[in-house]
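>>> Here you go, sequence then predicted model.
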Amino acid sequence: MQWREVVTFVALSYAIAWAFWTPIWPDALQSLTRWRTPTSYGGGAYTALGMFAPAAAALVMRLFISKEGLRGSLGVVRRWHYYLIAVFGPVALVMSTIGISVATGIGEFDPGTNRPFWYVFLLLLVIGTPISSALALGEEYGWRGYLLPKLLPLGEVTASVIVALIWAPWHLLLLLVGLNYPGKDPLGVLVLMTTLGIGLSLLLTRLYVAAGCSVLVVAFLHGSLNSFSDRLSDAKHLSGDPFVVTVGGLVGIGLIAIVVLITYWRRSPVVSATEQPATSSAQGDRGHDELPAGP
């Protein structure tokens, strides 16, 4: 295990992002003092650029510290069905979360527009998801593209949990200014976000490995989830306790847990974890037949 590289990368990812988010530090500290997050997100649109901190950290590591270089680091594959899974899997999760919350009476959904729902859906799919995926690539190039391969020799599950325990608290400043869980106590926010992070990390790892170590595929999954959940299941459109009704609440986490159990129960053998990062680029160049089997 290359623990020195892991620790250095994590330190850089936190330092770059939290330095960029310096303007929200006072509001974050105020939330801790009041022991309550704001009722609406107060970070501003510029905070989304902080998502590129893990990518910046990975570039520094690849070029100057661990020196793997950049060749093949995106692990691009050409199997289109992985991208369909990446885009429409989160759509199914968000819509199921909304449906369960409304059907059980624990939440109410308001699309927030007079336009037909198909119009909103199409905008999120065609415009929102590509934009969100480009932003998510800033995270995934670091978390899954650099950190995960360093940890995969420990096994997919262990590696996924470690990544999640790093990834979820990385969002802490944003969470404290109202991201995902407005009007809630900070400890509960961190616990729910970490639980969500573990579930998502397991799914992202499985898709990353199955898709031949493709960072682009997991970036599309991350981006699609952000696009649809941020617009359809946020507090403005899905009312109710955010600890319960949202994708990051008990309903969404429960659905993710079911998918994780099914996915890992029926997963196919893949090449060894220590071989994947080195072969991902070559696999993409050789075509489709030599990629690992999908989930």
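Good, I have the coordinates. Numbering: from 1, shown residues only.

>>> contacts and neighbour counts: CA atoms only from here.
Fine.

>>> so where do the helices sit in the stretch 51-200 of the chain?
Secondary structure of the stretch 51-200 of the chain (DSSP state H, counting those that start in this stretch): helices located at 53-60, 80-103, 117-123, 129-142, 148-151, 156-170, 172-176, 186-210.

>>> A further structure is provided below for comparison with the first:
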Amino acid sequence: MSDERADLIVSTTPEPAVSTAGAVPEAVSFEASVPWAAVAVFAIVSCGLAWLIASPLWVRGLGMADPLLPVIAAAMMLTPAIATIAALLVERRRRGRRGARGILRDLGMWPLRPVGRTVGMSAAAIVVLPLLIAAGLVVVGLLGLARFDLVGFSGFAEQLETLLPPGTPAPPIVLLVTMQLVMIPVGAIINAPFAFGEEIGWRGWLLPALRPLGTWPALLVSGAFWGFWHSPLILLGYNFGLTDITGVLLMILACMVLGVLLGWTRLRTGSVWPAVFGHGAFNAAAGLGALVVAADSTVPPAWVAGPLGLVTCAIFAVTIAVLVAAGQFRRDRLDARLG
């Protein structure tokens, strides 16, 4: 989950070159059919809790200006974890006891084997997700949708002035921008607990649960549901500034393509942690555009040029195509680690 407005200043408060040698991780307990009853419970609990937690924003009627928004958005990120617990209880009736070790293995939490692949993919996710957002900004500039100031950072300086008390001297703007960029990896780690609240549901449980449908259907359906789950906030104008079904559809599209990338890390490693840190890094870097846009530049709509806008979605799609062309989605590369 990301909000370009909320991440105006990058917050730290919401295949890598790694050897594949070593032990192959234990096989995940993979079912021959989708556990539809558990999936239904997961869907109802996750969406129901999301709407319940977001309801004060609707009752108070302040929309995106509500000071409770950051707290509520963070709390929403924990609801997929609660839904996962509910789904596991339903699965327990069907599959019997698996023990804590089996559950942690099936959710991709433990063990971290091979360690090099899991740690390397997690580190790569922290670096690559912000770079994809930056690549989207490059395309925005090439298309003439916005003008960037990479010397004086005038747009960021102008925004900073509105946050400081009158007469307060601002620190050197280049130093502030550098600090913001350096803090993105730190922000990814600090954001990880909330990202875990989502990822343990989307990539930890739901993606493997849908795997009997096939790799691509499981990736796309789990991503689409992830996007739909954001509806309580999207319909208030979160992320895109749109308050109708168009915003929800755009969020579904964005989460489908981003979900393929995060899901690939889960399938490739058998671990949920690369997706957790990748999600955290994406949220930490969502405000990159606010750092570089010029003060006198036109500001394109968020649904076009935002961190989840159409331009960035195209960058994600190209990245997926490169991975496919490199054979990274072949069944023999995935099935050995998940199913």
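Yes, it's here. Treat the numbers as computed from the prediction; the structure is a model and nothing was measured.

>>> so what's V260 of structure 2 closest to, chain neighbours aside?
L219 (5.5 Å; Cα to Cα, 6 or more residues apart in numbering).

>>> Tell me which residue of structure 1 lines up with that neighbour.
Using TM-score structural alignment as the criterion, L219 of structure 2 maps onto S160 of structure 1.

>>> Among the helices of the stretch 51-200 of structure 1, which comes closest to S73 of structure 1?
In terms of Cα to Cα, the element of the helices of the stretch 51-200 of structure 1 nearest to S73 of structure 1 is helix 129-142, at 8.1 Å.

>>> Run the chain-centre distance for the closest one.
With Cα atoms, centre = their mean, to the nearest Å as the basis, helix 129-142 of structure 1 stands 9 Å off its chain's centre.

>>> One more: stretch 227-235 of structure 2?
In terms of Cα atoms, centre = their mean, the centre of stretch 227-235 of structure 2 is found 14 Å from the chain centre.

>>> Give me the contacts around it.
Applying Cα atoms under 8 Å, 6 or more residues apart in numbering, the external contacts of stretch 227-235 of structure 2 come out as 1, 46-47, 50-51, 54-55, 73, 240-245, 247-249, 251-256.

>>> before we move on, the earlier item: switch the helices of the stretch 51-200 of structure 1 over to CSV; also include mean neighbour count and distance to A278 of structure 1.
Below are these laid out as CSV (neighbours: other Cα atoms under 10 Å; distance: least, Cα to Cα, whole Å):
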stretch, mean neighbour count, distance to A278 of structure 1
helix 53-60, 24, 16
helix 80-103, 18, 20
helix 117-123, 13, 37
helix 129-142, 23, 16
helix 148-151, 22, 10
helix 156-170, 19, 17
helix 172-176, 24, 33
helix 186-210, 22, 12
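
>>> any idea how far the counterpart of L288 of structure 2 in structure 1 lies from F88 of structure 1?
Aligned counterpart of L288 of structure 2 in structure 1: L232 (TM-score structural alignment). L232 of structure 1 is 15 Å from F88 of structure 1, where distance means Cα to Cα, to the nearest Å.

>>> cool, G197 of structure 1 as well?
19 Å.

>>> Tell me how far the closest residue in space to A157 of structure 2 that isn't next to it in sequence lies from I190 of structure 2.
Leaving out its chain neighbours, the residue that sits closest to A157 of structure 2 by Cα to Cα, 6+ apart is I173, at 6.5 Å. Separation of I173 of structure 2 from I190 of structure 2 (Cα to Cα): 24 Å.

>>> same check, this time on R92 of structure 2
33 Å.

>>> before we move on, what about G237 of structure 2?
From G237 of structure 2 over to I190 of structure 2 the distance is 26 Å, taken as Cα to Cα.

>>> Which residue in structure 2 aligns with A257 of structure 1?
Aligned partner of A257 of structure 1 by TM-score structural alignment: A317.

>>> in a strand, that's where that match is, yeah?
No - A317 of structure 2: not assigned to a strand; according to DSSP: H, G, I helix; E, B strand; the rest coil it is helix.

>>> so what's the nearest residue to it once chain neighbours are set aside up against?
Closest residue to A317 of structure 2 apart from its sequence neighbours, by Cα to Cα, 6+ apart: V257 at 6.3 Å. Neighbour list for V257 of structure 2: 220, 223, 313, 316-317 [criterion: Cα under 8 Å, 6+ apart].

>>> just checking, what residue in structure 1 corresponds to V257 of structure 2?
By TM-score structural alignment, V257 of structure 2 lines up with G199 in structure 1.

>>> And for V140 of structure 2?
Alignment note (TM-score structural alignment): V140 of structure 2 maps to S101 of structure 1.

>>> In space, what's closest to the spatially most central residue of structure 1 - neighbours in sequence excluded?
For structure 1, H222 is the residue whose C-alpha lies nearest the centre (Cα atoms, centre = their mean; 4.5 Å). Distances taken as Cα to Cα, 6+ apart put A136 closest to H222 of structure 1, at 6.0 Å, once the chain neighbours are dropped.

>>> where's the equivalent of the one you found over in structure 2 relative to A134 of structure 2, distance?
When structure 2 is aligned by TM-score structural alignment, A136 of structure 1 is paired with A195. Counting by Cα to Cα, the gap from A195 of structure 2 to A134 of structure 2 is 21 Å.

>>> dump the residue contacts of the match of A136 of structure 1.
77, 276-277, 279-280.

>>> Give the buried subset of these as a ChimeraX selection command.
In ChimeraX, this line selects whichever of these come out buried by 16 or more other Cα atoms under 10 Å:
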select :77,276,277,279,280
